[in-house]
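Trainee: Okay, sequence plus prediction incoming.
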Amino acid sequence: MTDRLSALSSAGVSVWLDDLSRERLTSGSLAELVRTHHVSGVTTNPSIFARAIRGRGAYQAQLRDLAARGADVGESLRAMTTYDVRWACDVLRGVHDATDGVDGRVSIEVDARLARDTAAQVAEARALWWAVDRPNLLIKIPGTLEALPAITACLAEGISINVTLIFSLARYAQVMDAWLDGMEQAHRAGRDLSTLASVASFFVSRVDTAVDPRLDAIGTPQAAALRGRAAIANARLAYEAYEQMLAGARWQALAAAGARPQRPLWASTSTKDPAYPDTRYVDELVAPDVVSTMPQATLLAVADHGRIAEDSVHGSYEESREVLDALSGLGIDYDEVVTTLEDGGIEAFDATWRSLAEELGRTLAGAVPDEEEAAAAL
């Protein structure tokens, strides 16, 4: 069953799980997926933590402790999420060591409410880096315009970064420039570049989710023929941009100094339209030196019936440009689509985090330490 995941790994794709919870850690589920399903990293986001914490069962004891000492909502959220991520880092530490630091990475995102505040993102990244205190951690910073200086500043300080919520090719180019700037500053500061890791999370399926309804509204045969093609084309052109960066003089100088490349990470790999194969956004984006992060349902689907090629990206660049050109010819504004997706992604994570914070505030206000547990602890 896992031969397909083995083939994916052999093709140069790192298989990461897009999920984390206290229950997954306590049950040994994460460790089992590492052993049996080639999982070599973990990504998280505000929605993932919201689902986990709202389940409450595995978090009850910690919530009671936090309430007993009067912790506020911000401290409580940070305490719960960093605890899980630190534990996950320890689970993945063997993978990290075996791959010389390439994989075995676990991501934690800065507070989603800070997405437009550069200074606050840097401060939050420092706090999370200190709190988790594991070499295989990645701090997730959204790829907004305001975040670009934060990406550079964090890397310059020696903080490994996962840049998330990237939808557009233009923004991806800016993210790579910010990463190069940060790595160059780290090098000038005398840091060991080989210990600094970074991935750029390019979101895939959500592009089709945005473009397909626009095509349906046009309603022509030409429009129908383009359904489900925008997301793959967009991601493949992102990989072309990555290869162009690797051929550049700035990267060559950093590589000579021991740096590792900022790998593209395919995010949003679950299929949103049931008309499409459930492994589509994994099968069609196989290329060397990328990460594919998947929710468990997609991971198991790929293991069961994925169609894994040695390489499904190279040789597709011209066709991909033709797809985007054809969309433009039908009046679909690429810049409007990707800007709407970025804004919507930020707003959704912000709303999720605020809602969870409100619920947690009410829970903390009403939480009372269990008397039997308190007595047993004395």
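Mentor: Yes, it's here.
Trainee: make it CA atoms for all contacts and neighbour counts henceforth
Mentor: Fine.
Trainee: In which helix or strand does the residue nearest to residue 21 when sequence neighbours are not counted reside?
Mentor: Residue nearest to residue 21 in three dimensions, not counting chain neighbours: residue 52, with 5.2 Å by CA to CA, 6 or more residues apart in numbering. Using DSSP states H and E, residue 52 sits in helix 46-55.
Trainee: Who are the packing partners of the helix or strand following that helix?
Mentor: Of the helices and strands lying after helix 46-55 in sequence (DSSP H and E), the nearest is helix 60-68. Applying 3 or more CA pairs under 8 Å, 6 or more residues apart in numbering; DSSP states H and E, one finds that helix 60-68 contacts helix 73-98, helix 334-366.
Trainee: Give me whichever of those helices is most buried.
Mentor: The highest average neighbour count among the helices and strands packed on helix 60-68, using mean count of other CA atoms under 10 Å, belongs to helix 73-98 at a mean of 19.
Trainee: Show me what it is packed against.
Mentor: Packed next to helix 73-98, using 3+ CA pairs under 8 Å, 6+ apart, are helix 22-26, helix 29-36, strand 39-42, helix 60-68, strand 105-109, helix 118-132, helix 334-366.
Trainee: then this one, side by side with the first:
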Amino acid sequence: MSETLKKLSDEGVAIWLDDISRERLRTGNLEHLIRDRQVVGVTSNPTIFAKALGKGTAYDDQLRDLAVRGVDIEEAARAITTYDIRWACDVLHPVYERSDHLDGRVSIEVDPRLARDAEKTVAEARALWWMVDRPNLFIKIPATEEGLPAITRAIGEGISVNVTLIFSLERYGQVIDAYFAGLEQAREAGRDLSQIASVASFFVSRVDTEIDKRLDKLGSPEAEALKGKAGVANARLAYALYEEKFASDRWRALKDAGARPQRPLWASTGVKDPSLPDTLYVDELVAPGTVNTMPEATLEAAADHSEIRGDTVHGTYDEARALMDRLKETGVDYDDVVRVLEEEGVEKFEASWQELLSTIEGQLADKGGAQ
């Protein structure tokens, strides 16, 4: 067992793995990570599934059966991805029970091509909730403007949601409000609020990537001094907003009715800039009641040499605000940055979904059953 990761967990950070594959499930690797790496949850996205389908033979038997049945490409994609998610939910079910249903969660994303259509997003969320049929499931819904009412409706219907692709503080506040509204709808419908859960996936490294690119173009010493700092500052201010929102009278009324808080989840925690410490977004975002979902490389780096210094978020808010002010003064347009990141995030997931469909189409054709 990694003592470093145990220390991180003891600080109140839930460690989730940002990856899934049939091979990982089949070999027992996920059980190993639960046992030896403090992993208590799993997230997935279209990019992860496209990568998993593109290598190895773990999916061959199911693909062969789907080909024989003449299943169309999109149905095959749902059958394959929900199979893995259901299996992971079962592996993590003991964690789910042991943590009083807090952790042991597994996330699957709605078709990202629906990110700008609330009605279709809700319909897809219902379908995935029904297909996986596990209480420790999260349905991932992108935090686009159109996604906000879909989040409220899904929560109101008792579907637990992982809200993804959050980059801006303004949008994060809207996401929390959408969660509150969904819980209020669920309460009015007589649902047990204690059975509804949510996390809000606030992206970190992509913020640094986009802002640092703009700082490089500015080329000044002031701009250079700000590189590699915005992602952590932005996330810390998100945690401050979380504390503010969940201290409100509106939340207290929901809590009294049995509701659980929507935990902040640090996503995109793999460091993209090799000049930065590879555990930066682990070490600098330690706060109680959070989730950090890590690619395996980041997880192993954290296990090996993360420096867990206790809570690294509280007491930093003024410094974080000052840094964001300096970025603005230097010429970085925060609103434009987060707009670009949201649009690119949706586009990247759409491209990965298309890659996944193309991979499945080719493999079904190889087995004689393409439609």
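Mentor: In hand now; what should we look at? As the structure is a prediction and not an experimental result, all values here were calculated from the model.
Trainee: what's the mean distance for the helix holding residue 52 of structure 1 versus structure 2?
Mentor: Aligned to structure 2 and superposed, helix 46-55 of structure 1 gives a mean residue distance of 0.6 Å (mean CA distance after the TM-score superposition for structure 1).
Trainee: In that helix, which residues are buried?
Mentor: 46-50, 52-53 (16 or more other CA atoms under 10 Å).
Trainee: And stretch 179-192 of structure 2, by the same measure?
Mentor: In stretch 179-192 of structure 2, counting by 16+ other CA under 10 Å, buried: 179-187, 191.
Trainee: Now render these as TSV, adding distance to residue 137 of structure 2.
Mentor: Listed next are those as TSV, based on distance: CA to CA, whole Å:
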residue	distance to residue 137 of structure 2
179	17
180	20
181	21
182	17
183	17
184	21
185	20
186	18
187	21
191	17
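Trainee: Okay, and which of the residues you listed map to helices?
Mentor: Among the buried residues of stretch 179-192 of structure 2, the ones falling in helices (DSSP state H) are 179-187.
Trainee: What is the nearest of those residues to residue 274 of structure 2?
Mentor: Of all these, residue 274 of structure 2 sits closest to residue 179, with 36.3 Å by CA to CA.
Trainee: dump the residue contacts of that closest one.
Mentor: 151-152, 155, 198, 262 (CA atoms under 8 Å, 6 or more residues apart in numbering).
Trainee: about what we covered before: for the helices and strands packed on helix 73-98 of structure 1, please prepare JSON lines with the additional fields distance to residue 4 of structure 1.
Mentor: Shown next, in JSON lines, are the helices and strands packed on helix 73-98 of structure 1 (distance: least, CA to CA, whole Å):
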{"stretch": "helix 22-26", "distance to residue 4 of structure 1": "23"}
{"stretch": "helix 29-36", "distance to residue 4 of structure 1": "12"}
{"stretch": "strand 39-42", "distance to residue 4 of structure 1": "13"}
{"stretch": "helix 60-68", "distance to residue 4 of structure 1": "39"}
{"stretch": "strand 105-109", "distance to residue 4 of structure 1": "22"}
{"stretch": "helix 118-132", "distance to residue 4 of structure 1": "33"}
{"stretch": "helix 334-366", "distance to residue 4 of structure 1": "31"}
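Trainee: And the strands in the stretch 151-300 of structure 1?
Mentor: 161-166, 198-203, 263-267, 290-294 (DSSP state E, counting those that start in this stretch).
Trainee: Of those, which is nearest residue 78 of structure 1?
Mentor: Nearest of the strands of the stretch 151-300 of structure 1 (CA to CA): strand 161-166, 17.9 Å.
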